[in-house]
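Peer 1: next comes the sequence, and after it the predicted model I'd like to discuss.
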Amino acid sequence: MILVTGAIVASAATFDEVLRLSNEHVERSRAEPGCISHAVFRDTENPQRLVFFEQWADAAALKAHFVVPASRAFAKAVGALAVEPPSIEIYDAQPVEPAKL
């Protein structure tokens, strides 16, 4: 499984538009093949910051997601509205049984 985390910090003036675009992106992404989950959350310590958490079946599904024209348009649009460069981190993860910890 591939895990993706990311964050976007908007200004007070652009936050509503960044949130709208982010929600559209999440909904669209959930319908893509290989998307296990895709969500956006508002940071409780910085209300201008949105945090993304995604789970993808494999690297091929994530790569396909990155080349969807709407995904590229989303990244370009929110990047232009952000007050700092958006962040993204990608992890190759395997589930662990809690009892094995």
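Peer 2: Received the coordinates, thanks. Computed from a prediction, not measured in an experiment: that's the story for all the values here.

Peer 1: can we go C-alpha only for contacts and neighbour counts from here?
Peer 2: Noted.

Peer 1: for F52, which non-adjacent residue is spatially closest?
Peer 2: Sequence neighbours aside, V40 is the residue nearest to F52 in space, at 4.4 Å (criterion: Cα to Cα, 6 or more residues apart in numbering).

Peer 1: centre of the chain to the helix or strand hosting that neighbour, how far?
Peer 2: Per DSSP states H and E, V40 falls inside strand 35-42. Averaging C-alpha positions (Cα atoms, centre = their mean, to the nearest Å) puts strand 35-42 6 Å from its chain's average.

Peer 1: how far away is the spatially most central residue of the chain from A99?
Peer 2: The centroid of the chain falls nearest to F52 when counting by Cα atoms, centre = their mean (3.8 Å). Relative to A99, F52 is positioned 28 Å away (Cα to Cα, to the nearest Å).

Peer 1: can you give me the buried ones in the lengthiest helix in the chain?
Peer 2: Looking across the chain with DSSP state H, the single longest helix is helix 15-30. By neighbour count on 16 or more other Cα atoms under 10 Å, the buried set for helix 15-30 is 15, 18-19, 21-22, 25-26, 29-30.

Peer 1: what do you get for stretch 72-82?
Peer 2: In stretch 72-82, counting by 16+ other Cα under 10 Å, buried: 74, 78-79, 81-82.

Peer 1: then this one, side by side with the first:
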Amino acid sequence: MTILITATMDLDPAHAERIILGARELIEASLEEPGCEAYSWALDPLHPGRVHVFERWVDEASLAHHFTLPNYTEMRTHLRSAGPIVSRSRKFRVDLEEPIYDETGTPRADFFTAAG
């Protein structure tokens, strides 16, 4: 079962770029973990100081292991160096995955390959 994590953090804009650049080694370490398929942090070009996080894990065990590692705890410490942070993070279990485009190249919002 795939697990997706999304987060939005609003940092002091004066520190946001430093936080992202300074997190590179921690992000790379997370990407090397077994079960981590994606781990991306990005500055929002329209909201100064806003950081978007996207993670993709193969299962709960992989995510649980991630939470025990130094790169996870060091990231939390690194983020606190930016001062007050307003954040929202959520995890999602994915039970179905499909392409966006059907065989004709048409984008589809419905889940068209699932047995009805």
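Peer 2: All right, it came through fine. No experiment lies behind these values; they were computed from the predicted model shown.

Peer 1: quick check: TM-score for this pair?
Peer 2: The TM-score (TM-score structural alignment, normalised by the length of structure 1) is 0.83; 101 aligned residues with a Cα RMSD of 1.9 Å.

Peer 1: just to revisit the earlier point, mind checking which of the buried residues of stretch 72-82 of structure 1 land in strands?
Peer 2: Of those, none are assigned to strands by DSSP state E.

Peer 1: which of these lies closest to A10 of structure 1?
Peer 2: Minimum distance to A10 of structure 1 across these is 4.5 Å, recorded for A82 (Cα to Cα).

Peer 1: residues touching the closest one, list them.
Peer 2: 8-11, 14, 18 (Cα atoms under 8 Å, 6 or more residues apart in numbering).

Peer 1: of those, closest to G34 of structure 1?
Peer 2: For these, the nearest to G34 of structure 1 is I8 (23.7 Å; Cα to Cα).

Peer 1: do you know how far the closest one is from V40 of structure 1?
Peer 2: 10 Å.

Peer 1: same check on A82 of structure 1?
Peer 2: Taken as Cα to Cα, the span from A82 of structure 1 to V40 of structure 1 is 15 Å.

Peer 1: give me the number of residues near the nearest residue to V94 of structure 2 once chain neighbours are set aside?
Peer 2: Distance criterion Cα to Cα, 6+ apart; nearest residue to V94 of structure 2, sequence neighbours excluded, is T2 at 5.2 Å. Neighbours of T2 of structure 2 under the rule other Cα atoms under 10 Å: 16.

Peer 1: check contacts around T2 of structure 2.
Peer 2: Going by Cα under 8 Å, 6+ apart, the list of residues near T2 of structure 2 reads 56-59, 93-95.

Peer 1: by neighbours, which of these wins?
Peer 2: W57 leads the contacts of T2 of structure 2 on contacts (other Cα under 10 Å) with 23 neighbours.

Peer 1: counterpart of it in structure 1?
Peer 2: In structure 1, the residue paired with W57 of structure 2 is W56, using TM-score structural alignment.

Peer 1: in which helix or strand does the residue nearest to the centre of structure 1 reside?
Peer 2: strand 49-56.

Peer 1: other SSEs contacting that strand?
Peer 2: strand 2-9, strand 35-42 (3 or more Cα pairs under 8 Å, 6 or more residues apart in numbering; DSSP states H and E).

Peer 1: of those strands, which is nearest S87 of structure 1?
Peer 2: Here strand 2-9 is closest among those (Cα to Cα), at 5.1 Å.
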